[in-house]
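**Student:** for reference, the sequence and a predicted model appear below.
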Amino acid sequence: MSIDKSKVAIVFMVLGSLTVLFGIVVTFAGPMIVDDQIIKVTVGFAVAGILAVSFGVVLAFVGPIIIDDQIEKNIVIDPKNEMSYTMWKDIPVPFYMSVYFFDVLNPAEVLLGEKPMVEQRGPYVYRKRCQKDNITFHPNYTVSYREYRQYYFEPSMSSGNESDVVTIPNMLVLGAAVMMENLPFPVRMLISATFKKFKEGPFLTKTVGELMWGYDSGLVDFLNKYLPGMLPTKGKFGLFSEFNNSNTGLFNIFTGKDDISKVHKVDSWNGLTKLSNWGTPQCNMINGTAGQMWPPFMTPKTTLPFYSPDACRSMELVYQRPGVMQGIPLYRYVAPKTLFANGSDYAPNEGFCPCRQSGILNVSSCRHNSPVFISHPHFYNADPVLRDFVLGLSPNEEEHGLFIDIHPATGVPLNVSIRLQLNLFMKSVSAITETGKISDVVMPMIWFEESGYIDGPILTNFHTNLVVLPAVMEYTQYIFIGLGLLTIMVAIVVHKRSKRSEKSIDLTHSSTTNLPKLNKSTRASNRDGLTSGPPSEKTSLLHHDED
């Protein structure tokens, strides 16, 4: 973003330089000035010093105000703010989604009631392209839009190809079994027969590409034909099939033009100001921003609330520590342990229940009632009991904790890493033979990381306008004050020296006027004596010659 404070800094520097230059000229010109101009020289020094100090003091108070004012003007969502508006509209920072699969190594044993053993496969990296469309500004200082997203596989960044084969639980079978467990026994038998007819088993062995973006399934076609709306997709069934070439809904957010503290905050989503998925008004609130930028002028007490359509809820990150990224100051925000805590451990989350152990969020209410849970990868920050039921998990903060590094003065994220895990609750359901003797378990299926960071010319421009120029203004004020004080000291020295000179001249003049004065006759006789000598001496010399 372009900030006009550079022009202000230049003006102050020029004025200050002229002031100091005036003091220097006066300093070197002082000795050549005649005595009756000493007072003017001293006054010149004093004025130059006072002006320089004044510029420095004014800059110290006005500089931060100018910077904040320019930040506000450039953060407002306005097409006139060309660079910042472009960054908001078409995010120029490359974002990537790295996907890791939990390959089930012992599916047959799991059906017999043994613990699942998994091996992490990946990452399979996809470049994510986001673009806002249908942008409409409204009279109440809001703007509405839809953001479309597309994913492109990046083989060079991946540890494998989309043709790699992995085995994961079959959500269509094991998820449906849990959903139908309370139906009458004959209905459950009919469901099991349907699975057999379409050759759907409890586990899927498919390629990464098929699991991600969809595969052909007779069962999916059957359900879409006779039970429309039961599945989230009308075509191929895949874990991310509904996300690619899709939008996140109609967001309406504040532009900040009337109140900068509201910029980027969500006014409504899909016409809603609150949700209906959860059990309490607090859990149904749509809080914070859309998760891309936040209001400026943050402090360590500031939190990062945002609404996530994919999680069907608002979330909030908390301050962890300060940091620096290529010279730019930042705050790191992380997920608190209470984010996915159950209602017993954290009462405000009671509305997200029915809950299981802390550390997982039940999102079945917005996922067609499928028993799906989200968590941190490898059940990081979750109840250790969850890891006891699955072999092959090893959580740690560095690899599995999510964070956002944000520039506090502008609310612009500089480095982002959002890491979440998708889990399926599995259990044995009588009459549905596909479930075998599976023990009750929250089964990890995949986890993904959406990451991106500002770099290149954008970061350079960011650093110049928000770090270098404020530093120049700060140092300039100290230079003005220092040189001003120095000039004032020079004025004092010049003044004292002029006083000494005046006293010396007065003493010399006084001693000259006190010497005895000689009259004309005295001066004449002295002159004659020097040339002729006494008369007696002349007479005696003449007589001596005659002899």
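**Tutor:** Nice, thanks for sending it over.

**Student:** C-alpha from now on. contacts and neighbour counts both.
**Tutor:** Noted.

**Student:** for G113, list the residues it contacts.
**Tutor:** K437, I438, S439 (CA atoms under 8 Å, 6 or more residues apart in numbering).

**Student:** need these in TSV (columns: distance to S156).
**Tutor:** TSV is the format used below for the contacts of G113 (distance: CA to CA, whole Å):
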residue	distance to S156
K437	42
I438	39
S439	39
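
**Student:** nearest to A177, of those?
**Tutor:** Proximity of the contacts of G113 to A177 was ranked by CA to CA; the top entry is I438 with 11.6 Å.

**Student:** so who does the residue nearest to G16 when sequence neighbours are not counted touch?
**Tutor:** Once flanking residues are discounted, G16 sits nearest to A52: 5.8 Å by CA to CA, 6 or more residues apart in numbering. By CA under 8 Å, 6+ apart, the contact set of A52 is G16, T19, V20, F480, I481, L483, G484, L485.

**Student:** any idea which helix is longest in this structure?
**Tutor:** Identified as the longest helix of the chain according to DSSP state H is helix 469-513.

**Student:** please compare the first structure with the one that follows:
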Amino acid sequence: MSKMESEEMIPTVKIGAREENAGSKVNGKEKNSLDGATLLTCDDDRADYKHWSTRNNSIFKEKKDLEKNKKKKKVKYICKIVCGVILIVLSILGFIYPIRDFMIWDKLNMRPGFPNFDWWAEPPLTTKVKSYLFNVTNHERFLLGLDDKINVQEIGPIVYMEHVVFTNIRFTPNDTLTYRPQRELIFYPELSEYGLNDTVILPNSALLGLTSMLSGSENYFRRMGFKMLLKLYPNNFFVKRTIHQVLWDYRESLMEGTKNFAPGSVNSTNMGFLNKTYELMQNQVTVKIGPRWGHENFFRIYDYEDLPQLTGYDMDTCLDNAINATEGILFPHYLKKTDVPLFFSKSICRLMPLVFDEERKEGSLTLYRYNFSKTAFDNKVDVPEGCQNDELLLPSGIKDGSKCYTGFPMVLSLPHFNGANITPDLYVTGLTPDSERHSLGYYDIEPLTGIPLHLRVRVQCNLWVHDITDLYSWKFNKFANLVLPLVWFEFSQEELPSYITNFLYFVVIGLPIVSNLLATVLLLGGCYLLLKQTDRKKISIGTKQVFKSLRK
């Protein structure tokens, strides 16, 4: 092999990106030529590797970004589908369970700080109290025997506004609310026909009432002692008093003497009619609240002065007790026309059924008018023992209320004995019963919330004089077995403040509109999201199929 050939066959070894000679010495010229070629080759390889590496990294990054975007799109797609389904479910729930129902349900709890509680705890000045007195015009002629019957003349109205605040409020573990009302009456002279200093003549309630009450005593010594007591005090069968005294501060010396003689027989020496009426309406009351009792039992009385029934009533035999009735401040929710709510006031001393009469409109609101039953003051011969005194068989339409007046012979009726099973002049003359003006009254109630917007309640207080002919002197005989009308009251609420009625409009009328609108928007939004994602899925699938067909 020639020298030139041997030189051309010199092997090389690659180290990294370079090639180096592994032979021995060559002439300088050839070596330089060879080294230049070798260096050129190494630079090209290095550039190719760098280009390949950059391209490979770029492809890898693009692929990674593509997969990442694909995952993001998939997550976004799933989120939109889930959101669409949630919106549709919420809209369906909104149609089935309106927001209004949730607000009424929450009202069951009577949460402090919320409007329902605050407006109840300190209600606005809306209740008007009208008093009408029966002035006796012929007391002298009656006592002289010139007139057979007492003649009366209606005096009134004397108008007050009632301000009530509920105190000692406490929530109990058994989902009840206990409170004690405090009522104050404010005289409105501009609405009254008479002033408080005007005078009237009335039968002496202390003399005739105590005589009747003690005449039935089985204690012989008590009866005899009271007879002797009567001789110590003047027997004025009629008294002249100012209207203020009659309503608020009616006192007789005989009452003081009887309280000292028989302390248990007299509870109070003040016989003012309004004073006594409002004294009876300050008892502690516990009512049912909360979801435990449900809408149908909301604000029904749970107990009265910590007792399950009024003192003197047998709960097993007499239905005239306060349990499950309402004081008329709030009524159960979702009232129906077939419901018969029970109204109770201790001053009336019995349950008063309310019967649906008609629907009425108050703007956009629909109200249910419930009238008091026409038989509310009826006395029947089959009334269970304990509901009324058996010996006091009063005519139908006149109700014994002595149990709520500590035995004092007070009986109740409609004004002017309206609706009673008697002629108007059976006991006295001068009465003119009117079926409209002297009806028992009504409640206009918004049926969903049980809030009364208008009310009117009328009741007459009468003195029942028992048969006292065998016990006392002939002077008492003229009054025996008489029912003497003394006073009648009208309690009314003509309207509520605008902020309450506006809130009621919003809850009853506005909320359903807002609820339906919101549910509709949610439904449309949910359907839009679902349809949009479904269309995109179809487009994506269609595009892939087109590309596959083009590739083929």
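**Tutor:** Sure thing, it's come through. Just so it is clear, the structure is predicted and the values come from calculations on it, not from any experiment.

**Student:** tm score of chain vs chain?
**Tutor:** Comparison of the two superposed chains (TM-score structural alignment, normalised by the length of the first structure) gives a TM-score of 0.70, and 429 aligned residues with a CA RMSD of 3.4 Å.

**Student:** filter the contacts of A52 of the first structure to the buried ones?
**Tutor:** For the contacts of A52 of the first structure, a burial check counting by 16 or more other CA atoms under 10 Å picks out G16, T19, V20, F480, I481, L483, G484, L485.

**Student:** for the contacts of G113 of the first structure, give me TSV that also has distance to H138 of the first structure, neighbour count and secondary structure.
**Tutor:** As requested, the contacts of G113 of the first structure are exported to TSV (distance: CA to CA, whole Å; neighbours: other CA atoms under 10 Å; DSSP: H, G, I helix; E, B strand; the rest coil):
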residue	distance to H138 of the first structure	neighbour count	secondary structure
K437	58	17	coil
I438	54	20	coil
S439	54	18	coil
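
**Student:** which single one of those is nearest to L414 of the first structure?
**Tutor:** S439 (43.8 Å).

**Student:** contacts only, for that closest one.
**Tutor:** Contacts of S439 of the first structure by CA under 8 Å, 6+ apart are V110, G113, E114, K115, M426, K427, S428.

**Student:** from those, which would you call buried?
**Tutor:** Buried, going by 16+ other CA under 10 Å: V110, E114, K115, M426, K427, S428, out of these.

**Student:** does the first one count as helix, strand or coil?
**Tutor:** It refers to V110 of the first structure. With DSSP: H, G, I helix; E, B strand; the rest coil as the basis, V110 of the first structure sits in helix.

**Student:** my read: T375 of the second structure touches G397, true?
**Tutor:** Yes. At 7.2 Å, T375 of the second structure counts as touching G397 under the criterion of CA atoms under 8 Å.

**Student:** the two: which is more packed in?
**Tutor:** The neighbour comparison of T375 of the second structure against G397 (other CA atoms under 10 Å) goes to G397, with 21 against 13.

**Student:** for that one, give me its contacts.
**Tutor:** T375, A376, F377, D378, N379, S413, L414, F417, N418, G419, A420, N421.

**Student:** which ones among those map onto helices?
**Tutor:** Among these, no member falls in helices (DSSP H).

**Student:** reformat the residues you listed as CSV; add distance to A121 of the second structure.
**Tutor:** Compiled in CSV, the contacts of G397 of the second structure are given as follows (distance: CA to CA, whole Å):
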residue, distance to A121 of the second structure
T375, 33
A376, 30
F377, 31
D378, 35
N379, 36
S413, 31
L414, 31
F417, 36
N418, 36
G419, 36
A420, 38
N421, 41
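
**Student:** which stretches of the stretch 101-250 of the second structure form strands?
**Tutor:** 127-136, 150-172, 176-187, 199-203, 238-242 (DSSP state E, counting those that start in this stretch).

**Student:** circling back to that earlier point, which of the contacts of G397 of the second structure are buried?
**Tutor:** A376, F377, D378, N379, S413, L414, F417, N418, G419, A420.
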